[in-house]
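Undergrad: Need a 3D model of the following:
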Amino acid sequence: MITLRHALAIATALITFAGPAYAQQWYQVEVVVFEQLNANTDEAWPTMPVGNTTDLTPRSATNRIQPAQRGELSGIAERLRNSAGYRVLSHEAWQQSALGRNASQPVQIEGERLTGKIHIYKSAYLHSVLDLWLTSGSTTFEAQQYPNLNESRRIRSQELHYFDHPRFGAILQLKPIATPDNVLNAMQGGESYSLPD
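TA: Sure, this is the predicted structure:
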């Protein structure tokens, strides 16, 4: 017969050995990055570093971000597309667990006139680090000066977060979700990213 003490010991062991993918809260991450077309400014921009060709997105079958045509921010992206003053550069979505700063990996964001990364992690609170560059659209990146949106902040899930720059901006949202089935089915590997359904 299983006593309460045995049941608690079994439950503790299951939680302890379940692994980081099971112990962490998962989030649906969605971002819209847009250019402000009427932004005339005489500001000097930083020089974009060259030679940083590292693939920042973790390698696995389920880690790729995808265009978010049906996401929570689709209405916002559509309004920006229909406005004469803005151009949507990227509208992406992915799922990831809330890992610590050193354990989580940045996600590469690419577009015709956009390159950079978004890093979501959790310490005591959720945090986001955006490092996005508005480029000329050329496929060869030379050491030139480009507008850079580089901002780190504490964020909350289920809220819209606006990142502002004189030339472009980003709207980010995280929503808590259940651990994806493909992660639950993967017994090993520490998978921390997934595609939305």
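
Undergrad: Could you use CA atoms for every contact and neighbour count after this?
TA: Will do.

Undergrad: Assumed Thr12 was part of a strand.
TA: No. With DSSP: H, G, I helix; E, B strand; the rest coil as the criterion, Thr12 is assigned helix and is not in a strand.

Undergrad: how many neighbours does it have?
TA: Residues near Thr12, counting by other CA atoms under 10 Å, number 12.

Undergrad: What's the end-to-end length of stretch 183-194?
TA: Using CA to CA, to the nearest Å, the end-to-end distance of stretch 183-194 comes to 8 Å.

Undergrad: which stretches of the chain form strands?
TA: In order along the chain, the chain carries the following strands (DSSP state E): 26-36, 66-67, 86-97, 107-111, 114-122, 126-134, 148-155, 160-163, 168-177, 193-194.

Undergrad: Report the inter-axis angle for the first one versus strand 86-97.
TA: Translated: strand 26-36. Computed by axes from the mean of the first three to the mean of the last three CA atoms, to 10 degrees, the angle separating strand 26-36 from strand 86-97 equals 160 degrees.

Undergrad: Output the contacting helices and strands for strand 26-36.
TA: Strand 26-36 sits against strand 86-97, strand 168-177, with contacts defined as 3 or more CA pairs under 8 Å, 6 or more residues apart in numbering; DSSP states H and E.

Undergrad: and for that strand, what are the contacting residues?
TA: Under the contact criterion CA atoms under 8 Å, 6 or more residues apart in numbering, strand 26-36 has outside partners 68, 71-73, 77, 80, 85-98, 166-179, 196.

Undergrad: Next, the angle from it to strand 114-122.
TA: Going by the same axes, to 10 degrees, strand 26-36 makes 150 degrees with strand 114-122.

Undergrad: if we can go back for a sec, for the contacts of strand 26-36, which PyMOL command selects only the ones that are buried?
TA: The following PyMOL line selects those of these that are buried, judged by 16 or more other CA atoms under 10 Å:
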select buried, resi 68+71+72+73+77+80+86+87+88+89+90+91+92+93+94+95+96+97+98+167+168+169+170+171+172+173+174+176+179+196
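
Undergrad: Just send the strands of the chain back as CSV, with distance to Val183 too.
TA: Output for these, formatted as CSV (distance: least, CA to CA, whole Å):
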stretch, distance to Val183
strand 26-36, 10
strand 66-67, 18
strand 86-97, 10
strand 107-111, 18
strand 114-122, 18
strand 126-134, 21
strand 148-155, 25
strand 160-163, 27
strand 168-177, 13
strand 193-194, 8
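
Undergrad: Which one of those strands lies nearest to Gly51?
TA: strand 114-122 (13.1 Å; CA to CA).

Undergrad: To compare with the earlier structure, here is another sequence to fold:
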Amino acid sequence: MRLVHLCTALLLALTAAGTQAASYAGTTFEIEMIVFSRTDGMSGSRENWPASPRLSYPAKWIDFTTTGGEGEPQLVPAATQLDNKAAALQRSGNYRVLFHKAWQQQLWQKRRAPAILIEGGDTYAGHSQLEGSIKLSVSRYLHLSTNLWMSEFGEPGSEGGILLPKPSSLDNGEPLDLAAPGAARTIASQGRPGPVYAARVAQLQQERRMRSGELHYLDHPRFGVLVQVRTLDKPEDGTPAAGN
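TA: Just a heads-up that it's a prediction; the model follows:
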């Protein structure tokens, strides 16, 4: 009988968790993310840099310039709250902030969640030092998937090395407007069109389960990510905000 009660309680708990996760789908959260590099670069250790990394963008994505219509995903700019963290990284002299943004976004289960393009740092021939995408989704918890890479470029005009991809529907236009500390500098490239290669590439591909309000750190020998997902304040109309 006790076993029956335990199984019933477990089933009720799992059902409640599934119902809570389903209620999160479509809820708007506020996200803030800082991506930073280590100033000693990647030349000190080659064992972490695969010779032929698989770099790719997802087929479906949005960025910080996407203006979606009704029912379409978009990222709404928000005020940053982790400025002290970004400033501390910059002051240390050991790190450089490549990307720092906050935005509001509706989160969905993973199959519906859009990938978000991330760029920052120096630029070279239409590419940025930091590139890739992230995906935020909800199930029983909040989930973050990262597909980011940081490149070291060769001399202007050089070829060979690791081919850098472009998002499928982007041309070689301007990079995203990222007003991050240690702002992006343009490396002379003579506007060379066509393929662009990196001498070395470090990848950060991780899955992280998160709770709202907690600050999470994703580590890598050459760059890292600080990310926080926050619930929004209770609206004036009395509609309850999402919980942790």
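
Undergrad: Can you convert the helices and strands packed on strand 26-36 of the first structure into CSV and add a column each for distance to Thr62 of the first structure?
TA: Formatted as CSV, these follow (distance: least, CA to CA, whole Å):
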stretch, distance to Thr62 of the first structure
strand 86-97, 9
strand 168-177, 16
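
Undergrad: With adjacent residues omitted, what lies nearest to the spatially most central residue of the first structure?
TA: Computing the C-alpha centroid of the first structure and ranking residues by CA atoms, centre = their mean puts Ile118 first, at 4.9 Å. In space, and not counting its chain neighbours, Ile118 of the first structure is closest to Leu130: 4.7 Å by CA to CA, 6 or more residues apart in numbering.

Undergrad: And that neighbour, what's its match in the second structure?
TA: For Leu130 of the first structure, the aligned residue in the second structure is Thr146 (criterion: TM-score structural alignment).

Undergrad: Just list the residues touching its match, thanks.
TA: Residues in contact with Thr146 of the second structure (CA under 8 Å, 6+ apart) are Ser133, Ile134, Lys135, Leu204, Gln205, Gln206, Glu207.

Undergrad: if I look at the third one, how far off is Leu55 of the second structure?
TA: Separation of Lys135 of the second structure from Leu55 of the second structure (CA to CA) stands at 16 Å.

Undergrad: The last one now?
TA: The span separating Glu207 of the second structure from Leu55 of the second structure equals 17 Å under the rule CA to CA.

Undergrad: The two: which has the busier surroundings?
TA: Leu55 (17 against 14).

Undergrad: how about the nearest residue to the equivalent of Ser37 of the second structure over in the first structure, chain neighbours excluded?
TA: Per TM-score structural alignment, the equivalent position to Ser37 of the second structure in the first structure is Glu35. Distance criterion CA to CA, 6+ apart; nearest residue to Glu35 of the first structure, sequence neighbours excluded, is Phe168 at 4.2 Å.

Undergrad: still on that earlier bit, minimum distance to Ser60 of the first structure: which of the strands of the first structure has it?
TA: Nearest to Ser60 of the first structure, of all these, is strand 193-194, at 8.5 Å by CA to CA.

Undergrad: Where in the second structure does that closest one align, residue-wise?
TA: By TM-score structural alignment, strand 193-194 of the first structure lines up with nothing in the second structure.

Undergrad: And the residue nearest to Glu35 of the first structure? What does it align with in the second structure?
TA: Phe168 of the first structure maps onto Phe223 in the second structure, by TM-score structural alignment.

Undergrad: what do you get for Glu72 of the first structure?
TA: Correspondence of Glu72 of the first structure to the second structure, assessed by TM-score structural alignment: Gln81.

Undergrad: Enumerate every residue touching its match.
TA: Contacts of Gln81 of the second structure by CA under 8 Å, 6+ apart are Glu32.

Undergrad: And it, how close does it get to Met33 of the second structure?
TA: Distance of Gln81 of the second structure to Met33 of the second structure, computed by CA to CA: 10 Å.

Undergrad: Pro147 of the first structure: how many residues sit nearby?
TA: Neighbour number of Pro147 of the first structure under other CA under 10 Å is 20.

Undergrad: buried ones in stretch 9-26 of the second structure?
TA: Gln20, Ala21, Ala22, Tyr24, Ala25.

Undergrad: Among the residues you listed, which one sits closest to Tyr124 of the second structure?
TA: Closest approach between the buried residues of stretch 9-26 of the second structure and Tyr124 of the second structure, by CA to CA: Ala25, at 38.5 Å.

Undergrad: Please, which helix or strand holds Leu10 of the second structure?
TA: Assigning secondary structure by DSSP states H and E places Leu10 of the second structure in helix 2-24.

Undergrad: ok so, going back, in contact with the match of Phe168 of the first structure, which residues?
TA: For Phe223 of the second structure, the contact set (CA under 8 Å, 6+ apart) comprises Val35, Phe36, Ser37, Arg38, Met150.

Undergrad: Next: Glu152 of the second structure.
TA: Residues in contact with Glu152 of the second structure (CA under 8 Å, 6+ apart) are Met42, Gln129, Ala198, Ala199, Arg200, Val201.

Undergrad: Adding neighbour count and distance to Asp63 of the second structure, write those out as TSV.
TA: Output for these, formatted as TSV (neighbours: other CA atoms under 10 Å; distance: CA to CA, whole Å):
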residue	neighbour count	distance to Asp63 of the second structure
Met42	20	27
Gln129	21	17
Ala198	21	23
Ala199	17	26
Arg200	20	25
Val201	27	22
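
Undergrad: would you turn these into TSV with distance to Tyr217 of the second structure?
TA: Shown next, in TSV, are these (distance: CA to CA, whole Å):
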residue	distance to Tyr217 of the second structure
Met42	20
Gln129	20
Ala198	26
Ala199	27
Arg200	24
Val201	21
